[in-house]
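Enquirer: Sequence plus predicted model, see below.
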Amino acid sequence: MLNDKSTYTIGSVIMAFNEVCPERLDLIHQHYRKLCRMLVDAEEWGQIAIIGLLIRYARTQFLNPNPQGIKSSTKKKSQAFYSDESSDSSSSSVDKLFALDPDHDLLLKSCMPLLQSRNTAVVLSVVKLFYYLAPEQEAYKMGKSLVKLLRSHREIQYVVLKNIMVIATQRPNLFEPHLQQFFVRATDPAFIRNLKLEIMTLIATESNITFLLRELQEYVKSPNKDFATSAIQAIGRCAIRMPEMAENCLNGLMKLLWSKNDAIVGEAVLVIKRLLQLRPHDNVEMITQLAKALDQITVPMARASIFWLVGQYAQKLELIAPDILRKAAKDFSNSDDVVKLQVITLAAKLVCLHPTDHTLGLLYEYIMNLARYDVNYNIRDRARMLKGLRGEQRLGEEDGDEKKVGILTERMETILLGEKEAPVESLSVGSCKYTLGSMSLVLDHPMPGYEPLPDWPTKKPVASVRNTAVDSYDRTFTVQGFGSDSFSRFTQSSTYSTPKRDRVQYDLDNFYDSTESEVETEEETEEESDENSEESEETETSSEENDTDDQQRHRLITKTS
């Protein structure tokens, strides 16, 4: 059945092949070129099956077109969304640095028209083919086709956005010209909004970051708390990806500290904490502003973050750090557990920096005594560990062993005041574990029947296996049978002989021309018959006028009967 040239059956044949013997790719050698040429004429779901088979075949029979890997910085000149790509599609697909195999190039050119398909699954299959098989210089053709699919239903939007997010992690330049297409609409559900925010942070560049931040600031004003906090997180990711814009992002986030929405204030503090860790040498002023807003912040995680920042940079905050510890000790019993842990650590850091300060010593003892009888065992263990470390230092002081005191003091400073590594923002973690366009990618879980793509061969396979005596496929013969090439042979060998004109192999290009000529001939014949009928009626009318009354009455009765 692989020898059949009918576009009506080839899709079902490939589906059966994938079910029966998907590993027997050697059976496809002599049919590869025919499948490439038949791809455009096949039915939609057959096209998906054929493309999936050809992707697996190409990964085993051709060399990697990008031997140096993908360089996300390489950019194609961006075009307007409605610009004409006819000149681009007609250009050769051969890379200047890497010459593609002619059969490899044939596959890419055969799939190019399907980027305009009305079926979303077909477009995703072609995008998958270009993502894994096309040279880097040809990958720009995927961006516009995927963006067009965002105008469909929200279920389709979700699948498309998941695939766009994976592509944007490696090739963000494909979607930079279409940034506005990912702006959040008021009618978008939550799962669509989060993906759009993630994609916008991935495709942010120096040219559009200002425009993007202005849009994100509008999202922060949303009455939806979850959406507002997600927008704040997106601003933080933009600042981490582009350190030169971190100052502008911090200034915008600092203004949110005076918001009346506790959720926005808390999320802003968390993001500011991560950003301040990226610039440890210029944080005094902003930490001071955070400390001033401490009385108005009620979110436990945000308060804990401020206490951590004060303790981590306490050497630069000698004037305000003791007073912050005093305020924290007054409200220690009523604080949340996560806040208590940071207050205990703050007290230990300040005592480590100023071991001779009597007031700090009393505050330290007061907080440790409260933590000793706390209900939470984590707080009790933290207090016991820190107090025991300082008690061992005091034991050394009583023995007069200055060397031991110095080692313990240095060790305590290393434990409490050592430099902490800046957080690494992991964007789209795990999104590239599965093949593009698969259900496993959408669900982020391996589904039954999922198989990864095979690796590229290290040596170029023999190309002569695809050379066959008969591999041509002519589109002019696609209407000669009833879904199979054997139909015409069956009608010729049967006892019923069709007229000679019915066995003519019509050419699709001249089919409609012949149909129009036949229609004109039929119209002329109908006009002649109408004229003849009118002449006969006139003759009858004249004869009736010449007849007598009795004859007319007799003729009328005869017509009625």
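Expert: Nice, I can see it.
Enquirer: make it CA atoms for all contacts and neighbour counts henceforth
Expert: OK.
Enquirer: Distance-wise, check residue 179 relative to residue 378.
Expert: 47 Å (CA to CA, to the nearest Å).
Enquirer: name the helices or strands packed onto the helix or strand containing residue 369?
Expert: Using DSSP states H and E, residue 369 falls within helix 358-372. Helix 358-372 is packed against helix 321-330, helix 337-353, helix 377-399, with contacts defined by 3 or more CA pairs under 8 Å, 6 or more residues apart in numbering; DSSP states H and E.
Enquirer: ok, and the closest non-adjacent residue to residue 290?
Expert: Taking CA to CA, 6 or more residues apart in numbering, and ignoring the residues beside it in sequence, residue 290 has residue 306 as its nearest neighbour in space, at 6.8 Å.
Enquirer: Between residue 179 and residue 378, which has more neighbouring residues?
Expert: residue 179 (17 against 14; other CA atoms under 10 Å).
Enquirer: Contacts only, for that one.
Expert: The contact partners of residue 179, by CA atoms under 8 Å, 6 or more residues apart in numbering, come to 200, 203.
Enquirer: Output the helices and strands packed on helix 358-372 as CSV; include the columns distance to residue 422.
Expert: Output for the helices and strands packed on helix 358-372, formatted as CSV (distance: least, CA to CA, whole Å):
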stretch, distance to residue 422
helix 321-330, 22
helix 337-353, 18
helix 377-399, 24
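Enquirer: Residue 488: which of those is closest?
Expert: helix 337-353 (81.0 Å; CA to CA).
Enquirer: roughly how far apart are the closest residue to residue 130 other than its chain neighbours and residue 331?
Expert: Nearest residue to residue 130 in three dimensions, chain neighbours excluded: residue 139, at 6.3 Å (CA to CA, 6+ apart). Separation of residue 139 from residue 331 (CA to CA) stands at 59 Å.
Enquirer: another one to put next to it:
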Amino acid sequence: MSGHDSKYFSTTKKGEIPELKEELNSQYKDKRKDAVKKVIAAMTVGKDVSSLFTDVVNCMQTENLELKKLVYLYLINYAKSQPDLAILAVNTFVKDSQDPNPLIRALAVRTMGCIRVDKITEYLCDPLQRCLKDDDPYVRKTAAICVAKLYDINAELVEDRGFLEALKDLISDNNPMVVANAVAALAEIQDSSVRPVFEITSHTLSKLLTALNECTEWGQVFILDSLSRYKAADAREAENIVERVTPRLQHANCAVVLSAVKIILLQMELITSTDVVRNLCKKMAPPLVTLLSAEPEIQYVALRNINLIVQKRPTILAHEIKVFFCKYNDPIYVKMEKLEIMIKLASDRNIDQVLLEFKEYATEVDVDFVRKAVRAIGRCAIKLERAAERCISVLLELIKIKVNYVVQEAIIVIKDIFRRYPNTYESIIATLCESLDTLDEPEAKASMIWIIGEYAERIDNADELLESFLETFPEEPALVQLQLLTATVKLFLKKPTEGPQQMIQAVLNNATVETDNPDLRDRAYIYWRLLSTDPEAAKDVVLAEKPVISDDSNQLDSSLLDELLANISTLSSVYHKPPESFVSRVKAAPRADDEEFADTAETGYSESPSQGVDGASPSSSVGTSSNVPVKQPAAGSPPAPAAMPDLLGDLMGMDNAIVPVDEPAPSSPPLPILLPSTTGQGLQISAQLTRRDGQIYYDISFENGTQGVLDGFMIQFNKNTFGLAAGEALKVPPLQPGTSARTLLQMVPFQNISPGAPNSLLQVAVKNNQQPVWYFNDKIPLHVFFVEDGKMERASFLEAWKSLPDDHEFTKELPGSVISSIDATVERLAASNVFFIAKRKNGNMDVLYLSAKMPRGIPFLIEITAAVGVPGVKCAVKTPNKEMVPLFFEAMEVLTK
């Protein structure tokens, strides 16, 4: 609506609805048009004008495009609440979809896709089918998006009516915008489908690359993002793709540039020629630099992406460090990101200009930024051995300025430099000691105390310095108390004279009798016993060589970095988290077939009702940087818990419902005991891994058989084959004597992977505030990794079985397993995402065919042979991942027991 239409919003008359009704039925076109505008205005400000539905729909019969748009807008809004009346509009839609004006045909199709009413959906298929083959490209591109909308409403209908095939045909369209919209629609459908819908072949690849040159910027983003899922067959094809994509680096739209960078980085992995790689690195630098001249918000997104890129390929921007120098008017969030990247790009060649910059930043007014700059100098010293001396001299100059928080940060980083280069820069300790009186921050105090204790033999008045801290020992934070305790013990071991002897007595007394901090008390008791029984052993423990610390500027695990790089230009690369940790989508449930189990003589196969799961399942992809579609779970299915704890849920303590063990949750069987109370000094821990709603949880129960309250529970998992780690803090309330608590701890896989042959060992450590750390072992059952979309169609199962070579087939007898009922077994297996496909008879034996899938698409094709009620089951499996077969048989033994 235009500006002068505001008058429609300011009506004060009574009887508004009857008046509008009258105007809508007027014989004059202009009056009807004005009436529809008034209705839309009323609807926009929240008035209920649904009673005018029939009258507004009557106005659809018009040639006036503006009026038609308004009526369609009204329809979209009220069709859901008036489904029976909405059917009245169907005829007009069907008529409009054949209108000679392509704008009206497209408008009809666009609106049909927005009316989410099941009764109407079927009527829209024929018009949509025509529009997908329309002569006008504008209509075809609108129809392509409509298919994705229709899939969201009724996936089965889209497949039955062949719309997916029609979309795939549009990829060969001669209009680039139609191609782009077809790709966007297919990518959207793929994200919510459990089956492969959109696979790029070498044939469609060339079509997409051709369309890339001519479509709009968002069309290019859709095409580039779908191309990033394509893995080139060899180096030559990779070079060809890169060559065709490189011109996109010159584009004015940042999203296009970043999507092009993503493809080039992914294809560079396959390119073997170093000259080609060097050239590509040169070509990628200028567009990335150009992104930094945009407004601050875009700069920030670019910097977060560049942060990932330089961790993988630092050479791309090695010569461009100057563009990351902070400007005085940069917002703080941009400055912080630039600092991070400067540390990553710092090298022996450019360290002098980098240090000059950092020194400049350390005199700025923003305290947080100053601290970060001082830390950055220290991190560069740890990263570059040859530059360490220059970094130290800059830090000393900063200490001489005597700005309190600068001095404190400098001391914190100098402690790390001493750890990195032992016995090299100790000459500066005297200068550091001059600043002792000004220290008031725990971390700085603790660092200074560590330095005094570590180099006590070189500091003449070390005992006096430590004594000045000891006066306030009881009031100090735990961090400082722990360092004071250790430093005093070091001083005593290095100079066992009278002064330190009295000091150690006072400290040990304070740290054991006067404190209620278990960490401090335990450490003090250990030192006390060591010193009183074997001073030499104490020396070996306390004064042992410390491991040298390393550069921490590239903190991301290589597999996580690769996953984030595959998601460049999406939210994933801004958060630096994989998509599934913050986006959950509802996958379309596999289609159900009505046939019951039946022996089919011709093929020996039969289909079962599909064991589809409605639950939300994490997607591996986020939308482009402009638009991140996050679908709500379908009604009736619980949303998948976010992999990162939701802050509000955390505060309200609702993330992990605590279920008392004496009243286990319905159908929760008792958990296996992993730490019996005899071993745990009265604490009993039972636990096992489980899968719910597409997520892995550690179902863990604590039983307090001690005489006191146990609280402060924490848990840690050692590196393991699947990289399982805790995805959140363990939430267990303080346990009163004789009570118990059970909680679900969310787990995240592939975080902390141990090398070597796969095994099912899970090593767990649990601590609380009252007891030592308890270590115990658990088993990782492979079936907790079986994904919800592991069901295969019969034809694709047969095809996959034939395509895998014979040396990928393994068989094992499971003597302890027994199948008492086929139906019950199928149901139990389906609950663990092992899906029934067919069965046949072989003499008196039943042969079941099933499928399961692990993340990253690793399938298991399973054949189980057994006689009902007779112990002993023969299990055969075919899978591309041979290493997992022993763990797979372990899982099947558990599931068929």
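Expert: Looks like it came in fine. Source: prediction; values computed, not measured.
Enquirer: about what we covered before: quick one: neighbours of the corresponding residue of structure 2 for the residue nearest to residue 290 of structure 1, just the number.
Expert: Taking TM-score structural alignment, residue 306 of structure 1 has residue 448 as its aligned residue in structure 2. Residues near residue 448 of structure 2, counting by other CA under 10 Å, number 27.
Enquirer: Check the offset of the strand or helix carrying residue 448 of structure 2 from the chain's centre.
Expert: According to DSSP H and E, residue 448 of structure 2 maps onto helix 442-454. Put simply, helix 442-454 of structure 2 sits 38 Å off its chain's centre (CA atoms, centre = their mean, to the nearest Å).
Enquirer: what do you get for stretch 444-460 of structure 2?
Expert: With CA atoms, centre = their mean, you get 42 Å for stretch 444-460 of structure 2.
Enquirer: May I see the buried residues of that stretch?
Expert: Residues 444-456 are the ones in stretch 444-460 of structure 2 that count as buried (16 or more other CA atoms under 10 Å).
Enquirer: Surely residue 372 of structure 1 and residue 383 touch.
Expert: Yes. Counting by CA atoms under 8 Å, residue 372 of structure 1 does reach residue 383; the two are 6.6 Å apart.
Enquirer: ok, these two, which is more surrounded?
Expert: The neighbour count for residue 372 of structure 1 versus residue 383, taken as other CA under 10 Å, is higher for residue 383 (23 against 16).
Enquirer: Show me what that one aligns to in structure 2.
Expert: In structure 2, the residue paired with residue 383 of structure 1 according to TM-score structural alignment is residue 524.
Enquirer: And residue 263 of structure 1, by the same measure?
Expert: Residue 263 of structure 1 maps onto residue 405 in structure 2, by TM-score structural alignment.
Enquirer: In structure 2, what residue corresponds to residue 244 of structure 1?
Expert: Checking TM-score structural alignment: residue 244 of structure 1 goes with residue 386.
Enquirer: State the distance from that match to residue 342 of structure 2.
Expert: 17 Å.
Enquirer: And the two? Which one has more around it.
Expert: Between residue 386 of structure 2 and residue 342, counted using other CA under 10 Å, residue 342 has the larger neighbour count: 26 against 13.
Enquirer: Contacts only, for that one.
Expert: Taking CA under 8 Å, 6+ apart as the test, what residue 342 of structure 2 contacts is 321, 324-325, 354.
Enquirer: In what element of secondary structure is it found?
Expert: helix 332-345.
Enquirer: Tell me if I'm right that residue 201 of structure 1 and residue 239 touch.
Expert: No. If you go by CA under 8 Å, residue 201 of structure 1 and residue 239 don't touch, sitting 9.4 Å apart.
Enquirer: follow-up on the earlier one: does the match of residue 263 of structure 1 count as helix, strand or coil?
Expert: helix (DSSP: H, G, I helix; E, B strand; the rest coil).
Enquirer: go on, residue 745 of structure 2?
Expert: Taken by three-state DSSP, the conformation at residue 745 of structure 2 corresponds to strand.
Enquirer: Going by residue numbers, what spans are helices in the stretch 151-300 of structure 2?
Expert: 155-160, 163-170, 176-191, 202-212, 217-227, 235-245, 254-268, 274-291, 296-312 (DSSP state H, counting those that start in this stretch).
Enquirer: burial of the aligned residue in structure 1 for residue 329 of structure 2, as a residue count?
Expert: Counting by TM-score structural alignment, residue 329 of structure 2 corresponds to residue 187 in structure 1. The tally of other residues near residue 187 of structure 1 (other CA under 10 Å) stands at 8.
Enquirer: Check residue 114 of structure 2 too.
Expert: 18.
Enquirer: Could you verify my assumption that it touches residue 149?
Expert: Yes. If you go by CA under 8 Å, residue 114 of structure 2 and residue 149 touch, sitting 7.2 Å apart.
Enquirer: ok, back up a step: wait, the match of residue 263 of structure 1 touches residue 369, no?
Expert: No. Counting by CA under 8 Å, residue 405 of structure 2 does not reach residue 369; the two are 11.3 Å apart.
Enquirer: Which residues are in contact with the spatially closest residue to residue 370 of structure 2 that is not a sequence neighbour?
Expert: Excluding the flanking residues, the one nearest residue 370 of structure 2 by CA to CA, 6+ apart is residue 362, at 4.5 Å. For residue 362 of structure 2, the contact set (CA under 8 Å, 6+ apart) comprises 369-371, 373-374, 398, 406.
Enquirer: re earlier: what angle do the helix holding residue 342 of structure 2 and helix 296-312 make?
Expert: 20 degrees (axes from the mean of the first three to the mean of the last three CA atoms, to 10 degrees).
Enquirer: In structure 1, which residues correspond to the very next helix or strand once past helix 332-345 of structure 2?
Expert: Sequence-wise, the next helix or strand downstream of helix 332-345 of structure 2 (DSSP H and E) is helix 351-361. Aligned by TM-score structural alignment, helix 351-361 of structure 2 falls on residues 209-219 of structure 1.
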